[in-house]
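Asks: Can you look at this prediction? I've put the sequence above it.
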Amino acid sequence: MPPRPSSQGAAAAVKPAEVINRDAIWSELATVWARPDPALLIGLGRRRAGKSWVLARFARAVNGIYYQATKRTETEQLAALSRIVGQHYKDAALARGTGFGTWEDLFGYLTDRAAGAPLLLILDEFPYLADAAPALPSILQSVWDHHWVGSRMKVVLAGSHFTAMRRLEEVDQPLYGRRTGRLHFPPFHLEYVRAFVPDYDARDVLLAHGIFGGLPGHLALLRRDEDLATNVARLILDPSGRLADDAERMLDAFLREADVHYSIIQAIATGAQTWKDITQRVGKPGGSLSRPMKWLEEMQFVARIIPVTENPRTSRRTRYRIVDHYVAFWHRFVAPLLAGGETSLTPADALWAGRVVPGLDDYMGHAFEEMCRAWVGRTSRLPFRPSRVGAWWDTTSQNEVDIVALGAQRELLVGECKWGSFDDDDLTKLRTRAALLHAELPKAAQGGPLILACFSARGDWSPSVARAIQAGTVLGFTAEDLLTV
């Protein structure tokens, strides 16, 4: 006989200490869990973003059902989920493998067992399920509309294939209009990287972020008792390291043929930022690269950027960048080592000292700029809250500004980032380029206060720049500042 509905409602979901960050996501899940109405959430997050980690632990906290799909047939998927359901309800027949014959039977069983009480069902990597069982979204729609409409079922469909997950919500799809909420699992920002390497100094935390990126699945591999060089050598430069080849296989789960996609990533990571440069580097006409590039953007592997003063729909000053620092680092340093066979011939620590360190400052210059822009968009330590943050470059690309932040009251912050020292010439260029940028702003955005900001990862200022910072005529920020928002 099905259990009676709980008279006390849904149990509170306490976030365990092992879940770093993700407070907003956990709070959203807890709020949805506590409500008396049904919910259908769509969860999006890149592989290694900790999506499965958080969802599985929330399911455990509320005694829910969690299933992570894999590339298997429909029969195998249904049998695997049947066993998990059987284990959840201590149903010996299901747990031993006497599975349901259809998805309708499985969902009907869950409806009966819930009997009006709240029940959480998480189907992770849902695109694998939908590929194996193309009718599943339609079946879910029917069950949702006819059986769960007055229930307390909480369903989460999650996946790392962004294109496929967004397709579920399009107007011609069965689940269109049924979503009640969305969960997004972005990579960690810089300030959360320190939780994985608490004994590192601020600059080494930035280096760790610039090399390993912000995916918690990567950061969790770092050993706290090892310095940065040892961690990089063990995880990335050693051929047997966990991240030695992750960047060259990351698309394989989504595409059968990904050679062109990998070539685009390699081109951007090694300096090709414009469409013309990318097509030349890849060696293919632009028409054949448009679709792969669009897919890489949709999957959040590559970002299209324009000057902050430009209209995104009409701007022709487009550049492209790699979103993940780990991927950028791997293609910049590791790919050439693999191509030359050096990773098999040279010890990992020697590769770090001889092949990585000489080019690390140049690489980190660009990574540091991105970290600073991200920090400016989140921090409360500026004189105003930016409504838009980006970079700027003129039509000739001769004049560039690393950070531009625009405020709702026409405030304008213009910043320059230096991984090393910040000298008088840097401040002079900043002032000159700030004037050029200001002249290009729309009239409606002009007239507000102009704030100059200097960023030095080392906190190394020339005497006159230090005096300007002390006098308050410019703002100065260091690596340590970036670890607190």
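Replies: Thanks, I have it.

Asks: from here on, contacts and neighbour counts on C-alpha atoms
Replies: Noted.

Asks: where along this protein do the strands fall?
Replies: With DSSP state E as the definition, the chain shows strands at residue ranges 39-45, 65-68, 119-124, 153-159, 181-185, 302-305, 319-322, 386-393, 400-407, 412-418, 450-456, 475-478.

Asks: Quick one, which of those gets closest to Gln87.
Replies: Checking these against Gln87 by C-alpha to C-alpha gives strand 65-68 as the closest, at 9.7 Å.

Asks: number of nearby residues for Trp103?
Replies: Trp103 has 19 neighbours, counted by other C-alpha atoms under 10 Å.

Asks: now swap in Trp392 and tell me
Replies: By the other C-alpha under 10 Å criterion, the neighbourhood of Trp392 contains 23 residues.

Asks: ok now do Val32, which residues does it touch?
Replies: Under the criterion of C-alpha atoms under 8 Å, 6 or more residues apart in numbering, the contact partners of Val32 comprise Ala39, Lys154.

Asks: Distance to Pro347 added to the strands of the chain, as CSV?
Replies: Output for these, formatted as CSV (distance: least, C-alpha to C-alpha, whole Å):
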stretch, distance to Pro347
strand 39-45, 35
strand 65-68, 38
strand 119-124, 39
strand 153-159, 38
strand 181-185, 36
strand 302-305, 32
strand 319-322, 28
strand 386-393, 39
strand 400-407, 37
strand 412-418, 32
strand 450-456, 33
strand 475-478, 34
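
Asks: Comparison target below:
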Amino acid sequence: MILKPGHVFARDAEWSALSRFAESTAPSTRLGVVSGRRRQGKTYLLNALTEALGGFYFVAADDTETEGLRRFGEALAFRSGGGGQYHFDNWDQALDRLYATVQDGVIVIDEFPYLAKASPVLPSLFQRALDPGGTARRSAAKLLLCGSAMSVMGGLLAGNAPLRGRASLELVVNPMDYLTAARFWGCEHDHELAVLLHAVIGGTPAYRHELVYSDAPSSREEFDDWVVRTVLNPMVPIFREARYLLAEETDIRDPALYHAVLGAIASGHNTRGGIAGYLGRPSTHIGHPLTVLEDSHLITREQDAFASGRFVYRIAEPLITFYESVMRRTWSFLERGLAEQAWAASRSGFLSQVVGPHFEELCREFTIRSSLELFGELPAQVSSGTVPDPSSRKSIQVDVAALTSGEPGRPARLLALGEAKWGKVMGLRHLDRLRRARDLLAVRKYDTEGTRLICYGGAGFDDDLRTAAAADGRIVLVDLPRLYGQAS
């Protein structure tokens, strides 16, 4: 494998995939597609790969076709070492010259959706070049098409798209997981700070340096000041980043509507009916915005663990949740430089509406990562769920539910039920809720014989709950040190 440069933090799996693709000698290995939302480090990775192997790197811009061809000709002429500029009348000519000029290494075309927008025929031209007898066969170079517009990149290899079946690599560069992000920010031993930071900026690498002047809080006590001087500061680039994330998606033509949908989800109205009711619209009117946001990887859809027809939507980018829950509501104050006042008014809502749900998401991720340790097997589903309680005419909201797949003639096994609390010390009342949910699910014919009851406590557990857990191995306590892979 090509040695990963020391300046590339983590991303071992992504680098390994790129290396295998670039070093492959198979004649059919000629095209790779790399996608991911902006600021995830795609360009950083591909630049490092090009420097290691040689080749050609071109970053597209939002140009007309003529302007794109002109800039491409300039870059290719510079790569050839001859100076000047190649003049192309169309992309057929440009691709012929590309593969005649670049004979080995990698060809990276970054922000490819811009080129495809101005020249919709371009994917078909690449298909023809890559097919047997095409111009790409004259060169040993591998082609990597890269882009941040997720809906466009996802369509390159889908359905009847021209490039379907041609790619040997389809790599999505996702945000870093919460454990890696804590190491990246240097707070892997300050677990409370790690959760708070991740609830604001998630695992996006660029939010650590470029967009905040490499400003990072050194302790939990400094977190509030850091929020005020960076994320809520109009003079710091990250201030408007959440708005830009939405504006960059080409399929989003009515930003106000999409912000309203995201705002509804951020405020806890995360079912289709709940979103529609919050917006005062029929549910049929929000189907398209939800689909576009999901295709853009800005939201995810999760099936309720215990109701097959019920789905909940979650915002995939923590910074958008923070913007919708905190910044959008106090925007007029923030633009006037009143960040301290805005944060003072928003901080309690931040803890309940942002950190609380985000902590639940981290607990679900922990459960997936630790499933072999917890259950000795891999669950088929880990999600939240709703359990109706007929006696109280209410429902019990289960933050974490882990289930196996149901086998023919046998009920699905319930591996675990979990409750997560960020700011409250957990006690027996939380355990009793889980016990009640387990008993109700047993009545519904779930196999609950070995079900573990897990309490995830951001603020810890009282003595009674610790005593109960010590007496029953099926009761599991997960505190912040355990969440971050350290012994409690």
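Replies: Cool, the structure landed. All values reported here derive from a predicted model rather than from experimental measurement.

Asks: Nearest to Ala202 of structure 1, out of the strands of structure 1?
Replies: In terms of C-alpha to C-alpha, the element of the strands of structure 1 nearest to Ala202 of structure 1 is strand 475-478, at 8.9 Å.

Asks: mean deviation of the closest one from structure 2?
Replies: Average distance, strand 475-478 of structure 1 versus aligned residues of structure 2 after superposition (mean C-alpha distance after the TM-score superposition for structure 1): 1.3 Å.

Asks: Off-centre distance for stretch 467-479 of structure 1?
Replies: Chain-centre distance of stretch 467-479 of structure 1: 32 Å, with C-alpha atoms, centre = their mean, to the nearest Å.

Asks: measure that stretch end to end?
Replies: 19 Å (C-alpha to C-alpha, to the nearest Å).

Asks: What residue in structure 2 is paired with Phe93 of structure 1?
Replies: Rather than Phe, residue 93 of structure 1 is Ala. If you follow Ala93 of structure 1 across to structure 2 using TM-score structural alignment, you land on Gly84.

Asks: how many neighbours does its match have?
Replies: Burial of Gly84 of structure 2, expressed as a neighbour count using other C-alpha under 10 Å, amounts to 13.

Asks: Tell me who's in contact with the closest residue in space to it that isn't next to it in sequence.
Replies: With C-alpha to C-alpha, 6 or more residues apart in numbering as the measure, Ala77 is the residue that lies nearest to Gly84 of structure 2, at 6.3 Å, once sequence neighbours are left out. When contacts are counted by C-alpha under 8 Å, 6+ apart, Ala77 of structure 2 touches Gly83, Gly84, Gln85, Tyr86.

Asks: Compare the residues you listed with structure 1 and list the overlap.
Replies: Contacts conserved in structure 1 for the contacts of Ala77 of structure 2, counting by both residues aligned by TM-score structural alignment, their matches' C-alpha atoms under 8 Å: Gly83, Gly84, Gln85.

Asks: Surely the last one and Gly73 touch.
Replies: Yes - in this structure Gln85 of structure 2 lies within contact range of Gly73 using C-alpha atoms under 8 Å: 5.6 Å.

Asks: So these two - more neighbours on which side?
Replies: Gly73 (20 against 15).

Asks: if I line the two up, what does that one land on in structure 1?
Replies: Per TM-score structural alignment, Gly73 of structure 2 is aligned with Ser82.

Asks: my read: that match touches Thr102, true?
Replies: No - taking contact to mean C-alpha under 8 Å, the distance of 10.2 Å between Ser82 of structure 1 and Thr102 leaves them out of contact.

Asks: what are the ranges of the helices in the stretch 201-350 of structure 1?
Replies: Taking DSSP state H, counting those that start in this stretch to define them, one finds helices in the stretch 201-350 of structure 1 at 202-212, 216-219, 228-232, 259-269, 275-282, 286-298, 325-329, 335-339, 342-345, 348-351.

Asks: quick one, which of those helices is nearest to Arg431 of structure 1?
Replies: Going through the helices of the stretch 201-350 of structure 1 one by one, with C-alpha to C-alpha as the measure, helix 202-212 comes closest at 26.7 Å.

Asks: The closest one aligns to what range in structure 2?
Replies: Here helix 202-212 of structure 1 aligns to structure 2 at residues 191-201, judged by TM-score structural alignment.

Asks: The matching stretch vs structure 1, average offset?
Replies: For stretch 191-201 of structure 2, the mean distance from the matching residues in structure 1 following superposition reads 0.6 Å, by mean C-alpha distance after the TM-score superposition for structure 1.

Asks: contacts for that stretch?
Replies: Outside stretch 191-201 of structure 2, the residues that reach it (C-alpha under 8 Å, 6+ apart) are 178, 181-182, 187-188, 207, 219-220, 223, 317-319, 321-322, 354-355, 358-359, 458, 480-481, 484.

Asks: can you check stretch 94-113 of structure 2 too?
Replies: Taking C-alpha under 8 Å, 6+ apart as the rule, stretch 94-113 of structure 2 contacts 22, 43, 46, 50, 53-61, 69, 72-73, 76, 80, 88, 126, 129, 135-136, 138-149, 152-153.
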